[in-house]
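Asks: Generate coordinates for the sequence data below:
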Amino acid sequence: MCWCHLACCYKALPLYTAAILFVEFILVIVRIAIFFSPSSQLVTNSQAVAGFILDWISSLAATLLGILVALTILIILLAILAAILAALCSSRNRVHSYNEDSTSNTLKDLWKNKPLQRLIQLNCNCPCYIARPKARFIARLVFLLVCFIFRIIAIALYASAGSNTNGGSLAIVCAISLACLGTIFLIDLYHYGVWWHYRPQCDTRCSLLSKKHKRYIPYHLIGVNRTMRLGDKPCPDGFQCRNRLLEHILIFHSDDFKPQERYSQVQQKNPDDTLYIGFHRTKPEAAVSIAHSDFSISTNPRTTMLGQGVYFARSMAETEGKANSAGAYICAEIQMGRVKNVSPGSDINALRGTRDWWATYDTVYYNHPNDSRDEFCVKSPDQILRWVMVVDPECDEKVRNYGLDTEFDDTKCGCI
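Replies: Predicted coordinates:
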């Protein structure tokens, strides 16, 4: 099993971040002690003061953690004081027990409060990031980059503060703290990887994925799970949306969207446009095999109404009744090539189970009386340019094991 399947690593990310910020908080205390030391003479040095201000701004997250630590210590001291006072009264045992339980629960609630954790880490939890992990990662990356630049400038200002000060020592401690920023960046990178380079529970292969495979998408990001908060709302354009990004189609329009008009209508408007979006449903094991290799051609005469090839539906919802197997959905971009359009009035039976049309056409497109149920068959997997996949909840325990489906549930004020 690959390391990326370890749920404990992901669930412990807040703990890892808190530990790193605590180390950085200690380094902040050391820098403050050096800066305000009577023998350092840094307080009167303008360069050192400017460096200290930049240094403090870049250490804001660690400072917030220090405030939380101080608050925790204060709660513990108050609990001890309450226990001592309780020992002086006749109801000592009852009050002591009550205070002990109350303090324990307060501390647990304090440290397990996710919004508070995000505030300390300056890690925004805006609902728009639910469907846009990349945007969240970039925002965090920009924040860390700004902190890194500020700290580099601070190191330079400390070092140039003069030989008669402790600027050199302060620069060294500040340089050591850069390792904390680097580690937090690696944690953010891992968090981003779990979300946007997700692998479902059924994919335990450590081999490389196909170049055509863009990514798996966790099922809880799919359209039916959209909230009504901020950027996580369903796309306001609905049926009229013309966004062709595969991720956007699956996340925001999995049930309510026909990515394009019928292919014949697309060709009438733009004959040079031979790209089309198709949906495919299959078993999770088959989806994993496709992700690591490519699609395979269907040859069973009972299921190949349009002939041998790879089958796609025009909308994701209509793959339900067409596929003989279930558990995974695929949204793909397809090069249609030369297309043979057929309809219920034409002789479709002549196509069943054959590949006679391969010599003249690349694709057979079936225009169903209900246009939502259109489907088409391509003769070669080479026509399938790229795809994204989603595995059903019944076949993917990883989302629940990692807590991805509840990670944003406790958003209190729309952001943190």
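Asks: C-alpha from now on. contacts and neighbour counts both.
Replies: Noted.
Asks: Tell me which other helices or strands the longest helix along the chain touches.
Replies: Longest helix of the chain, by residue count under DSSP state H: helix 167-196. Applying 3 or more C-alpha pairs under 8 Å, 6 or more residues apart in numbering; DSSP states H and E, one finds that helix 167-196 contacts helix 13-35, helix 133-159.
Asks: Pull out the buried residues from the first one.
Replies: By that I understand helix 13-35. With burial defined by 16 or more other C-alpha atoms under 10 Å, the residues of helix 13-35 counted as buried are 13-14, 16-18, 20-22, 24-28, 31, 34-35.
Asks: What is the nearest of the residues you listed to Leu78?
Replies: Phe22 (22.6 Å; C-alpha to C-alpha).
Asks: residues contacting that closest one?
Replies: The contact partners of Phe22, by C-alpha atoms under 8 Å, 6 or more residues apart in numbering, come to 62, 65-66.
Asks: Would you quantify the distance from it to Thr63?
Replies: 9 Å (C-alpha to C-alpha, to the nearest Å).
Asks: And for Leu71?
Replies: 12 Å.
Asks: ok, the two, which is more surrounded?
Replies: Thr63 (22 against 14; other C-alpha atoms under 10 Å).
Asks: My read is that that one contacts Phe25, right?
Replies: Yes: Thr63 lies in contact with Phe25 (C-alpha atoms under 8 Å); the separation is 6.3 Å.
Asks: can you give me the helices in this structure?
Replies: 7-11, 13-35, 46-58, 60-87, 92-112, 114-121, 133-159, 167-196, 246-253, 263-269, 284-292, 398-402.
Asks: Save those helices as TSV, and put in distance to Gly278 too.
Replies: Output for those, formatted as TSV (distance: least, C-alpha to C-alpha, whole Å):
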stretch	distance to Gly278
helix 7-11	33
helix 13-35	37
helix 46-58	48
helix 60-87	46
helix 92-112	44
helix 114-121	39
helix 133-159	25
helix 167-196	22
helix 246-253	10
helix 263-269	11
helix 284-292	15
helix 398-402	26
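Asks: please give me the structure for this one as well, since I'd like to look at both together:
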Amino acid sequence: MATWFLIIIYLSFISLGIPDALLGSAWPIMHHDIGAPFGSAGLISMIIAGGTIVSSLASGSLIHKLGTGKITLISCFLTAAALFGFSFAPSLFWLAVLAIPLGIGGGSVDAALNHYVASNYKAHHMSWLHCFWGVGATMGPMIMSYFMADRNSWREGYSAVSMIQFGLVIILLVTLPLWKRVAKLHQATAEAEQNEAMEVGISGDTVQSSERRVHPIRIQGVKFTLIAFLFYCGLESMVGLWGASYLVGARNISAETAAGWVSMYYGGITIGRLITGFVTLKINNRSLILIGQLTALAGGLVLLLPLPDIMNLVGLILIGVGLAPIYPGLIHETPARFGKENAAPLIGYQMAVAYTGTTLLPPLFGLIASQTSIGWFPAFALAFLLLMTLSTEQINRTLKRKSVGK
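Replies: Down below sits the predicted model:
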């Protein structure tokens, strides 16, 4: 039962990823149809991300009151309804209004499912969970590309995605009683394992950390990891939001082709995370993070250079594959770097800063591009990559100095 239920959770995370790249894929045509300024996609993205931040911060108390199953059901319904509204939105104002429930629903699903899997399933399932987000993020632009190419309608693309979301709502409604049942099953198993460990004298936290009494934010290296999360999520979102507009506006590629190529960028993230789950058996997280950053930097350089059009696709895929191990790797390294006792609050700070990067950096680039040129896109991508890489390397240097000092 638990395994089949895990499939439902994975489906939920696919649905979480599907809307994330829709706006960027449709925007080159969409903003003309509704009479919106080119840079206003950044405003919509900011509102969505702002709703995500608010709902993520409130998710703890909501989960305690309503339970993960109900939160996921309500959130998916909000997301489906908002996407359906997007398909009829006549103006930028209505897109902004509908962006609020879209962000709130997405943030609640994200936080609730991460919490549920972390509490009830083993750690490797968390990696696959984020891989399935990539599946959804890849599907979104592909669906939009199909409807723009064959139906000449971004509105039908949003409508189709909303129907997928409503289908998930029905599945969640039918399976709602299973959430508590599966959680109790895992809780009973965990208690049995804990009792067995106590009988043989095993302690899960016997090492006293020198950082225990220090506020987590003041631990050496923490501020650099927060900077890394800021620029990682800012970059990931910026490429998804503005990648198609760059291909159309600076490289004269058709909107339908650009949307399909952006889906390949998300495909790179998805496949990269799937492979990373196996590669971690041989290569440690820190090496994988560095390899990913170098790969993404190579992709940014390919976009920057005046190469044939097909190389833009290669550049986007390289960036996607390069980004794949960075986010889960940084999260997984948190307990090892800063102590298990500090991991919970620090991961919370990391997610908050990550959403802040998603909220602020893509709209900032949109504002600059609207005043200058979308052709600056590769330069900004490289700048974000360099800042992220320098931050993670500074973390490693700081922790190495601490280790030598001991």
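Asks: Next, the TM-score between them, please.
Replies: TM-score of the superposed chains, computed with TM-score structural alignment, normalised by the length of the second structure, equals 0.22; 147 aligned residues with a C-alpha RMSD of 7.0 Å.
Asks: ok, back up a step: for Glu375 of the first structure, which of the helices of the first structure is the nearest?
Replies: It's helix 263-269; of the helices of the first structure, that one is closest to Glu375 of the first structure (C-alpha to C-alpha) at 10.3 Å.
Asks: for the closest one, which positions count as buried?
Replies: Going by 16+ other C-alpha under 10 Å, helix 263-269 of the first structure has these buried residues: 263, 266.
Asks: With stretch 99-117 of the second structure instead?
Replies: Of all the residues in stretch 99-117 of the second structure, those buried under the rule 16+ other C-alpha under 10 Å are 99-117.
Asks: ditto for stretch 288-307 of the second structure
Replies: For stretch 288-307 of the second structure, by 16+ other C-alpha under 10 Å, it's 288-304.
Asks: do the same with stretch 280-293 of the first structure
Replies: Quick answer for stretch 280-293 of the first structure (16+ other C-alpha under 10 Å): 280-284, 286-292.
Asks: Could you check how far Leu62 of the second structure is from Thr225 of the second structure?
Replies: 28 Å.
Asks: whoops, Met139 of the second structure was the one
Replies: 30 Å.
Asks: try Gln187 of the second structure
Replies: For Gln187 of the second structure, the distance to Thr225 of the second structure - C-alpha to C-alpha - is 32 Å.
Asks: Those two: which has the busier surroundings?
Replies: Counted by other C-alpha under 10 Å, Gln187 of the second structure and Thr225 do not tie: Thr225 has more neighbours, with 23 against 15.
Asks: wait, the more buried one sits on Ile395?
Replies: Yes: between Thr225 of the second structure and Ile395 there is a contact at 6.7 Å, judged by C-alpha under 8 Å.
Asks: what is in contact with the two at once?
Replies: With C-alpha under 8 Å, 6+ apart as the test, Thr225 of the second structure and Ile395 reach no residue in common.
Asks: For burial, what's the neighbour tally of Leu77 of the first structure?
Replies: Neighbours of Leu77 of the first structure (other C-alpha under 10 Å): 12.
Asks: ok, now how distant is it from Ala70 of the first structure?
Replies: In terms of C-alpha to C-alpha, Leu77 of the first structure sits 10 Å off from Ala70 of the first structure.
Asks: same thing with Leu13 of the first structure?
Replies: Relative to Ala70 of the first structure, and taking C-alpha to C-alpha, Leu13 of the first structure is found at 22 Å.
Asks: got a list of what Tyr158 of the second structure touches?
Replies: 22, 83-84, 86-87, 144.
Asks: among those residues, which two are most distant?
Replies: Phe84 and Met144 (13.8 Å).
Asks: out of those two, which sits in the more crowded spot?
Replies: Met144 (29 against 23).
Asks: Quick check: closest non-adjacent residue to the more buried one.
Replies: Leaving aside its sequence neighbours, Met144 of the second structure sits nearest to Gly157 (C-alpha to C-alpha, 6 or more residues apart in numbering; 4.8 Å).
Asks: The one you found and Phe84 of the second structure, how far apart?
Replies: From Gly157 of the second structure to Phe84 of the second structure the distance is 10 Å (C-alpha to C-alpha).
Asks: circling back to that earlier point, narrow the buried residues of stretch 99-117 of the second structure to those in helices?
Replies: Filtering these for helices - DSSP H - leaves 99-117.
Asks: wait, doesn't Pro378 of the second structure sit right on Leu304?
Replies: Yes: contact criterion C-alpha under 8 Å: Pro378 of the second structure and Leu304 qualify, at 5.2 Å.
Asks: just curious, which of the buried residues of helix 13-35 of the first structure is nearest to Trp196 of the first structure?
Replies: Leu13 (16.5 Å).
Asks: ok, and the closest non-adjacent residue to the closest one?
Replies: Ile187 (7.1 Å).
Asks: any idea how far Pro345 of the second structure is from Pro335 of the second structure?
Replies: On the measure of C-alpha to C-alpha, Pro335 of the second structure and Pro345 of the second structure end up 11 Å apart.
Asks: which one of these two has more residues nearby?
Replies: Using other C-alpha under 10 Å as the criterion, Pro335 of the second structure and Pro345 rank with Pro335 on top: 16 against 12.
Asks: Secondary structure element holding Tyr266 of the second structure?
Replies: helix 255-279 (DSSP states H and E).
Asks: Now do that helix: which elements does it pack against?
Replies: Using 3+ C-alpha pairs under 8 Å, 6+ apart: helix 255-279 of the second structure touches helix 22-33, helix 124-146, helix 222-249, helix 310-323.
Asks: Quick one: those helices as TSV, columns for distance to Gln194 of the second structure too.
Replies: What follows is those, written out as TSV (distance: least, C-alpha to C-alpha, whole Å):
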stretch	distance to Gln194 of the second structure
helix 22-33	45
helix 124-146	20
helix 222-249	31
helix 310-323	36
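Asks: ok now do Trp196 of the first structure, which residues does it touch?
Replies: Trp196 of the first structure neighbours (C-alpha under 8 Å, 6+ apart): 133-134, 215-217.
Asks: Leu64 of the first structure touches Leu116, doesn't it?
Replies: No: Leu64 of the first structure is beyond contact range of Leu116, at 10.1 Å (criterion: C-alpha under 8 Å).
Asks: So these two - more neighbours on which side?
Replies: Leu64 (19 against 16).
Asks: Counting neighbours, what do you get for Ile152 of the first structure?
Replies: Applying other C-alpha under 10 Å, we find 19 residues neighbouring Ile152 of the first structure.
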